[in-house]
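Enquirer: this one's structure only:
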């Protein structure tokens, strides 16, 4: 038995477990086993009944609001199991601070996470909060609705149906994000030359409708990654990067980002790829694996998501990543997804049917082309190279985003 994200061992009763209680109450169910060492070995606890009472009193006296928990005693092993359940009335604070799990430690949440917990505790999304200004105009939204939905006019009742008003009949943040002018950050687009020090073009679109931001981002791919090829009498459009994949990535960045963060979506254009970085990390309730597999089950901004869906900017909810991958089905180099607590990064490579590698790197690629996940030792055996040389070549191929790494230590495996 090992510690995990939802299981912690405590050999003794100290106040440090209260940070764990705060984290589990805020971010997901978890267990604490008292009387167990860090390595999983049982050391036991004396006076089990009194210790249970102490644990309960510490929680009730130190965590606000009161969390939902249960305590069980194992009299044979002399251990105590504390089960903490994610609560509805977030944030759950210990000494005025909220905590979350980070690897094997529990750390204080930052300001952005605290804001999100407060909204969750109020059963609200950021986009539902009142914007604070009533003099909003919606010409961009009106034009798009009339074009996409064949409407003759857009009335206030339609805006209300779309969810752009609070219960007090005030514009909410979703309305402001769709308005012609607002106070929100937007998209920062930069086109680079041979290095990030060589900026050939740059445009920042902020304080305006996200529909206008979307169109401006699409214009960039048309300008720099599309051209026409004439063959005899036929004129054919060529996409260096699939436009369908790019459209999905931009739409996802706009409707899934955390709009409470004062940061731009950053789009970096390179000769061989486009990088799209969206502030806010994953919405709560979604794991990185579920995101990459296209299994998104909840939206951070459901009002915006619904409007993008109605306008056909996105297909069914949760299919965006799969559509991106499908656009690269026959390409050698696939899209790359990187997820941290505060940023989702999507890299869309230029479509290519061949790897740009040295002769030595090509032998490593060939060893992996059957689709298997191999260890460095297995690659060394297949190529005839030493293991140290294989690891150097793998590092080079990782920099080119040609190789995927899974596992750690002796369980590390490599695949294309």
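Expert: Arrived safely, thanks for sending. What you are looking at is a predicted structure, and each value in this text was computed from that prediction instead of being measured.
Enquirer: hey, let's count contacts and neighbours off CA atoms from now on
Expert: Noted.
Enquirer: now do the SS call for residue 143.
Expert: Of the three states, residue 143 takes helix under DSSP: H, G, I helix; E, B strand; the rest coil.
Enquirer: in what helix or strand does the residue nearest the centre of the chain lie?
Expert: Centrality entry for the chain: nearest residue to the mean C-alpha point is residue 282, 3.0 Å, by C-alpha atoms, centre = their mean. Using DSSP states H and E, residue 282 sits within no helix or strand.
Enquirer: pretty sure it contacts residue 344?
Expert: Yes. The criterion here is C-alpha atoms under 8 Å, and residue 282 meets it with residue 344 at 7.1 Å.
Enquirer: what about residue 19, neighbour count?
Expert: 25 (other C-alpha atoms under 10 Å).
Enquirer: would you mind measuring from it to residue 397?
Expert: 41 Å (C-alpha to C-alpha, to the nearest Å).
Enquirer: pretty sure residue 210 is touching residue 254, no?
Expert: Yes. Under the criterion of C-alpha under 8 Å, residue 210 makes contact with residue 254 at 7.2 Å.
Enquirer: give me the more crowded residue out of these two.
Expert: The neighbour count for residue 210 versus residue 254, taken as other C-alpha under 10 Å, is higher for residue 210 (29 against 24).
Enquirer: next, the one to line up against it:
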């Protein structure tokens, strides 16, 4: 507690109260305390402070330490005060109470983390400090704009985060741009595309567009409607320039988007019906790439179920975005530089038609806004006998019996496992293992990478 003892003494010795700390003697009202958490957290960001402080037991006028009877361990309607406050604070902001005795007098200090990325609100209202006053920031639009600007500058982005990999190459990026009729200059492309930090180091955007992004991107196919069902295959499309990853996923979607023959009410010719709308899928996938929170070092997640494809991007709506604006196509890019590159390459467009296109085909209900992600579920339009039990046909694979499923599971868990080890685990002879391995290879379930002695199994 010596740290906080010294901190309190330093603060009370200041000539005047500043916006990132506040003195109270016996403030008890939980609503007002919550408002101060919002105001002080936002003020700390404005003052470039890591923490803000609300201190009980200090006279506001004289800064004299007088002690306090404030009990931060009390309950609010059978709920601990800390839980009550945390439940109504958004986004989740770290704060903690400390109890210190100074010259025999009890002082309570509330340490509040500075706002990061988004302004902090309490009970749906954002507060800020103006001098020593606590106010609703919405009533002061210029200060609110300033707060957003400060938070935007301090927010970690794919341009500001230095890549942990500095030996990057960009041959595939040059080829990709050339294929779109754009020539990159070796001397200037890093700066022009925003691939380096202010210190001249490759940033995360540079890593994402390099020949090896070091970020996996997979398409998983399940036999049923949930991940509790059998996992049939996992296709890897990552660890390369994400522009190529995007194209590869598009190509794979074309493969699984089987064309069904609708012979109902047939008179002369039959009607061909796709499993899902490719245009809507394309818009959802591009949005997932552009708006994904790549700073988490995770790619979008694409999952194929028996009744739908789910495209999940990390992160939530930008704080300047509303649900209404999102559905209307008012795009607020999470990754501005990446969005500019997509526009330059004509992968996406500035018109904001992507989301409205998806809604026009499938409705708003396909969007699922979760705590830390946004998912789009593209439903399948099945008109033939394709069902949950033969999803293998979608991935062009023959169904597996129980033994082959078990072998596949062991290979997925241990790609270096030997046939002798499999023989012991499965409980059959080497010949039976060899025959089943051959079946799995010939039907595209597995592939041997490297030599028989030093290689490993890759499960598709």
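Expert: Noted; the coordinates are in hand. In this text, all values refer to a predicted model and were calculated from it rather than measured experimentally.
Enquirer: what's the TM-score for these two chains?
Expert: After superposition, the two chains reach a TM-score (TM-score structural alignment, normalised by the length of the first structure) of 0.55; 277 aligned residues with a C-alpha RMSD of 4.5 Å.
Enquirer: who are the packing partners of whatever helix or strand residue 153 of the second structure lives in?
Expert: Residue 153 of the second structure is located in helix 141-154, with elements delineated by DSSP H and E. Contact here means 3 or more C-alpha pairs under 8 Å, 6 or more residues apart in numbering; DSSP states H and E; on that basis helix 141-154 of the second structure packs against helix 30-46.
Enquirer: hmm, 7 Å instead?
Expert: Applying 3 or more C-alpha pairs under 7 Å, 6 or more residues apart in numbering; DSSP states H and E, one finds that helix 141-154 of the second structure contacts no other helix or strand.
Enquirer: in that helix, what counts as buried?
Expert: 143, 144, 147, 148, 150, 151 (16 or more other C-alpha atoms under 10 Å).
Enquirer: next: stretch 87-94 of the second structure.
Expert: For stretch 87-94 of the second structure, burial by neighbour count (16+ other C-alpha under 10 Å) applies to 88, 89, 90, 91, 93.
Enquirer: dump those to CSV, plus distance to residue 307 of the second structure and secondary structure.
Expert: Putting the buried residues of stretch 87-94 of the second structure into CSV (distance: C-alpha to C-alpha, whole Å; DSSP: H, G, I helix; E, B strand; the rest coil) gives the following:
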residue, distance to residue 307 of the second structure, secondary structure
88, 37, helix
89, 38, strand
90, 35, strand
91, 34, coil
93, 39, coil
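Enquirer: want to try TSV for those, with distance to residue 205 of the second structure as columns?
Expert: TSV is the format used below for the buried residues of stretch 87-94 of the second structure (distance: C-alpha to C-alpha, whole Å):
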residue	distance to residue 205 of the second structure
88	35
89	32
90	29
91	26
93	28
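Enquirer: which parts of the stretch 151-300 of the second structure are strands?
Expert: Using DSSP state E, counting those that start in this stretch, the strands of the stretch 151-300 of the second structure run over residues 218-222, 231-236, 259-262, 271-274.
Enquirer: swap in the stretch 301-450 of the second structure?
Expert: 301-304, 308-314, 367-369, 373-379, 446-449.
Enquirer: how big is the offset of the third one relative to the first structure?
Expert: Yep, that's strand 367-369 of the second structure we're talking about. In the superposition against the first structure, strand 367-369 of the second structure averages 1.2 Å from its aligned positions (mean C-alpha distance after the TM-score superposition for the first structure).
Enquirer: what of the fourth one?
Expert: On superposition with the first structure, the mean distance recorded for strand 373-379 of the second structure (mean C-alpha distance after the TM-score superposition for the first structure) is 0.9 Å.
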